[in-house]
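Engineer: 3D model of this:
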Amino acid sequence: MATDLESATRTELLRRAREQDVPGRSSMTKEQLLEHLGSSDGAGADGDGAPGEDATVRGDGRRPVHSRVDAFHLLAEARARGEMVLIPRMLTGNDRRVHVRETVREDHETRIATGDLEARAKFDKLAGSVFQFFRGTNLLFYRDLVGEDSRLPTVLALGDVHPGNFGVMPSSDNVPIFSVNDFDDAYYAPFTWDLKRGAVGFMLGAEEKGDLSRKKQRAVARRFVQGYVDGIASYAADGREQTEQLRLDNAPPLIADLISSTLETSRTEWLAGLLDETRRGFRTDEELVPVRSRREEFQGIVDRFIAENEVRVPERAGRMQVKDVAERRGAGTASLGLTRYYVLIAGVQDDGTDDLLLEFKRARRSALAGLVPPSGYEVDKQGDRIRHAQRVHLVDGDVFYGSVDIDGLSFMVRERAPFRDDISLGSLSTGDWKDYAEICGKVLAHTHAMSDESGNIDYDVEPAILDAIGGRELFIDDILRFAEEAADRVRQDHEYFVADHELGAFQNVDVVYR
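Structural biologist: Below is the predicted model of the structure:
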């Protein structure tokens, strides 16, 4: 059997993996498929060896992984009803440390179980920085909010607000705009969930990237929340959210400078950094691994993506011809280790100077799923949920933003562009941090205001939010007090994580024994 596998093509290995319902098969290299199929050949084999005699065994021969998804869903419903229940942020000491460990393991079960090298790189990255730990442990953060603020208005929340998730990206007209730029965890939730995570994110970012004192961190977070409140009040008064874009010609100086800097590199220069000397395909290095054998396969995927998402293909994209495909490695923080592909699309010029680049990124369950108070506004499929959020949050955003299934797995799709960039947090002065926080607060208000325009909310969002806010100073103070306590909790959780990481806690997953 092993000899047969070694002589098989990747297509044949994928066929066998489909027959055995191997999870994550489409993202595996040929070597990973060989290893997984070889280890599955023996009855009852597990990634870490055969299960013990007392283990509950799944249909595929593996022990079930310990999951608390259902338990937290019930907890969210109970808390939303106003029941007095214990929530994770009330835990202290060893109980909290074990909760952090179990949540991180559960969140990364698939990547740990398959021995994903990028999962190990991610844990190393999280151990080295409190801010990166915060960015990479969204599930941990939202389990602390389980069922919270059920009486407040629901919006299509971004789900992962922090200073690094705002930036410059292409509009439908292929010009740079500034807005929120990461929709992976978007979900219908109380509007305060984005504010709470955002305030914590700006505190921790200002501390680590700006070396600001606690007092200045609070001042930065205050400007973020104040910017949001002012933004919501403005949209309630004039209703201009359906047409507003933040562009070079109307952006505040800090953002105008960022947009200008992204225009300094031409598409030709930008592509030169990604392609080989022939300019017909991707270069090969530790970040890009060409998989030219899959070019025909991805042509079919691209054609299906265009049809399913009803993309209005611009003239600059020609016939949407796939020139090359590469795996993109080492990108992201929370998403580090999730499969990504870069697909090179031929432009209209024969010399390749105007080619397009599409990114296909594996979509996963939102960290907010099952934790928000029940609302009835959910969007089910992962890639569809992300596509829905981008189309709601942005006015005339990236025309290629969408979703497609690849071998049964959901992927989100977007265009990469030479002017896709975010601000250098380490270069911001104290004044810049405050200005940037206020701008991002107003941008977040714009995305929330769109929830009843192109989203699923069936009531006027802005007046409802203003009514829920009530006295502004008290509301802002409530958010800031939450954020200070939460930021301290993140710092303590990071210490627990680092200690456990050094002891090898994230090399295995939690399994269920009977």
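
Engineer: make it CA atoms for all contacts and neighbour counts henceforth
Structural biologist: OK.

Engineer: how near is residue 170 to residue 34?
Structural biologist: 40 Å (CA to CA, to the nearest Å).

Engineer: for the chain, what spans make up the strands?
Structural biologist: Secondary structure of the chain by DSSP state E: the strands cover 154-157, 166-170, 176-180, 187-190, 288-290, 322-328, 340-345, 356-362, 402-406, 409-416.

Engineer: With mean neighbour count as extra columns, can I get these in CSV?
Structural biologist: Below are the strands of the chain laid out as CSV (neighbours: other CA atoms under 10 Å):
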stretch, mean neighbour count
strand 154-157, 26
strand 166-170, 23
strand 176-180, 26
strand 187-190, 26
strand 288-290, 19
strand 322-328, 23
strand 340-345, 24
strand 356-362, 23
strand 402-406, 22
strand 409-416, 21
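
Engineer: Next, the structure of the following sequence, for comparison with the previous one:
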Amino acid sequence: MTERTQAKRTQARRTQAKRTQAKPSTAARAGRAASSGGAARAHPYRTVDERVARGRAWRDAAPIEGHAKYEINRRRKDPVRILRAQDDARVKDLVPIRYGRMSASAFAFYRGSAAIMAYDLSSQPWTPGHTQLCGDAHLSNFGVFASPERDLVFDVNDFDETLRGPFEWDVKRLVASFVLASRDRGFKRKEARTAVRTALQAYRAAITEMAQLGTLDVWYTRIDEQMLLDAIAQMGDQQGKVKKKLRKRVTKTATANFDAARRKTSMKAARKLTEVVDGHHQFREDPPLLSRLATEDDRRLVEVGFSDYRATLRQDRRRLLERYDMIDMAQKVVGVGSVGTRAGIILLKGRDDSDPLIMQFKEATSSVLEPYLGASTATQHGERVVEGQCYMQAASDIFLGWVRGEGGRDFYVRQLHDMKGSVDTTTIQPIGLTAYARLCGTTLARAHARGGDAVEIDAYLGTDDSFAEALEEFAQVYADQAEQDYGQLQQAITEGKIQVQTGI
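Structural biologist: A predicted model of the protein is given here:
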């Protein structure tokens, strides 16, 4: 064998080895091809007519009527096993808190079980054109927060699972959450259906509107406080005086929530979470929910990580953060499904002690969608979360960034409190839930239009109510499935297979 022939064979073996490594699934390869259009350019320009044709062609892969069905996979994994597979990478002492929170109700379980639904949706037909997904678009992952201009805006606000994928996965997760929330509140079946249908009609109307707008007009569209109040004011104009009284009550509740959100700042958080010890401010100890990181090694790791995080910001915002002094840091438990992932807060001081800034760092792990849709193109999961948020939100935190920490763990960083507010699902009434459903449906459509193509989605949906009717049925059926899965979690807890810590 000549040296030249041997070199060629060696190179061929290396090439084959690279192709074999991390070979994506058929679904993932199909998803990437659909997302890129199979063309050499990542984002080829297409005319409106071409985009309409592409959207209509999606019906071949995913007929609209088929969305009404949820056919359980005969080889479906045990839902509890799916959840427990996520525990390996979490802080062991905090995992019982996660299950304690999820065990509170079927709706609480649903909030923490995005991995189960991703697994279930992957076995159903889905549309081949991809948009940026929230990945966990249940109704509690929407809310108000401050724009950089200090106005209140309403938007999707959780992106731990964000990834590019079929738009209807987000829509299905949203509408099923309204059914479960309605059941949790003891609402009538008709009231749940009204909320679901309202969300779907709002999504449909907003997508149609976005499909008619110019490119920049879509990008700049946002839902602000006045638009929220205007939408509430238009509720029930055809239902008479009783409806008007309810509308007035909803308006009063919304206004109170906005006022509460405006007061939710770093100053208020500092008063609640810190105390003065020996003349210095530090976080209060409240284990296991809040535990100071007081060792020199802890401080060094956070300081180094915070410096690396700042490098991901725009230069003006990086310089702004450099005007703050790092005072203290702590581990802080947050969320439901995310409990156990590493998260914490950092106390910074600006001009003086009366000028605090509290930042939150939160671990970003693999999206629950990745096994079915393929990996993100981001360099790490913190960056994936930030990119997804910037795609979908009309306005984002000016300090949103990411960092890779000790041991190769990925994090994203943001302000802990920046005038954030959310709906209280434990007290909401049917009329309020319906109004909120309209808001969430509209918001999700606008987010999908930013991260995908509203023209294609609009063409796929068509001009009739087929999609809304199909997903209205899906929402009920999948809510039934979620309740059955919740029952399996409860059984595992009763049998001692899963440890829980409740009331935290």
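
Engineer: how about TSV for the strands of structure 1, with distance to residue 314 of structure 1 added?
Structural biologist: Shown next, in TSV, are the strands of structure 1 (distance: least, CA to CA, whole Å):
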stretch	distance to residue 314 of structure 1
strand 154-157	29
strand 166-170	13
strand 176-180	16
strand 187-190	30
strand 288-290	26
strand 322-328	15
strand 340-345	12
strand 356-362	11
strand 402-406	15
strand 409-416	12
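
Engineer: so which of those gets nearest residue 256 of structure 1?
Structural biologist: The closest of those to residue 256 of structure 1 is strand 176-180. By CA to CA, the value is 9.1 Å.

Engineer: Would you map the helices across the stretch 301-450 of structure 2?
Structural biologist: For the stretch 301-450 of structure 2, helices defined by DSSP state H, counting those that start in this stretch occupy the ranges 315-321, 370-373, 381-392, 430-451.

Engineer: got it, and the stretch 101-250 of structure 2?
Structural biologist: With DSSP H, counting those that start in this stretch as the criterion, the stretch 101-250 of structure 2 has helices spanning 106-111, 114-121, 167-184, 189-212, 215-220, 225-233, 241-262.

Engineer: Tabulate those (JSON lines), appending distance to residue 468 of structure 2 and mean neighbour count.
Structural biologist: Output for the helices of the stretch 101-250 of structure 2, formatted as JSON lines (distance: least, CA to CA, whole Å; neighbours: other CA atoms under 10 Å):
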{"stretch": "helix 106-111", "distance to residue 468 of structure 2": "22", "mean neighbour count": "24"}
{"stretch": "helix 114-121", "distance to residue 468 of structure 2": "18", "mean neighbour count": "20"}
{"stretch": "helix 167-184", "distance to residue 468 of structure 2": "10", "mean neighbour count": "24"}
{"stretch": "helix 189-212", "distance to residue 468 of structure 2": "5", "mean neighbour count": "22"}
{"stretch": "helix 215-220", "distance to residue 468 of structure 2": "23", "mean neighbour count": "14"}
{"stretch": "helix 225-233", "distance to residue 468 of structure 2": "21", "mean neighbour count": "15"}
{"stretch": "helix 241-262", "distance to residue 468 of structure 2": "25", "mean neighbour count": "16"}
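
Engineer: so which of these gets nearest residue 333 of structure 2?
Structural biologist: So among these, helix 106-111 is nearest, using CA to CA, at 16.0 Å.

Engineer: With distance to residue 262 of structure 2 and mean neighbour count as extra columns, can I get the helices of the stretch 301-450 of structure 2 in CSV?
Structural biologist: Listed next are the helices of the stretch 301-450 of structure 2 as CSV, based on distance: least, CA to CA, whole Å; neighbours: other CA under 10 Å:
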stretch, distance to residue 262 of structure 2, mean neighbour count
helix 315-321, 22, 13
helix 370-373, 36, 20
helix 381-392, 22, 24
helix 430-451, 20, 24
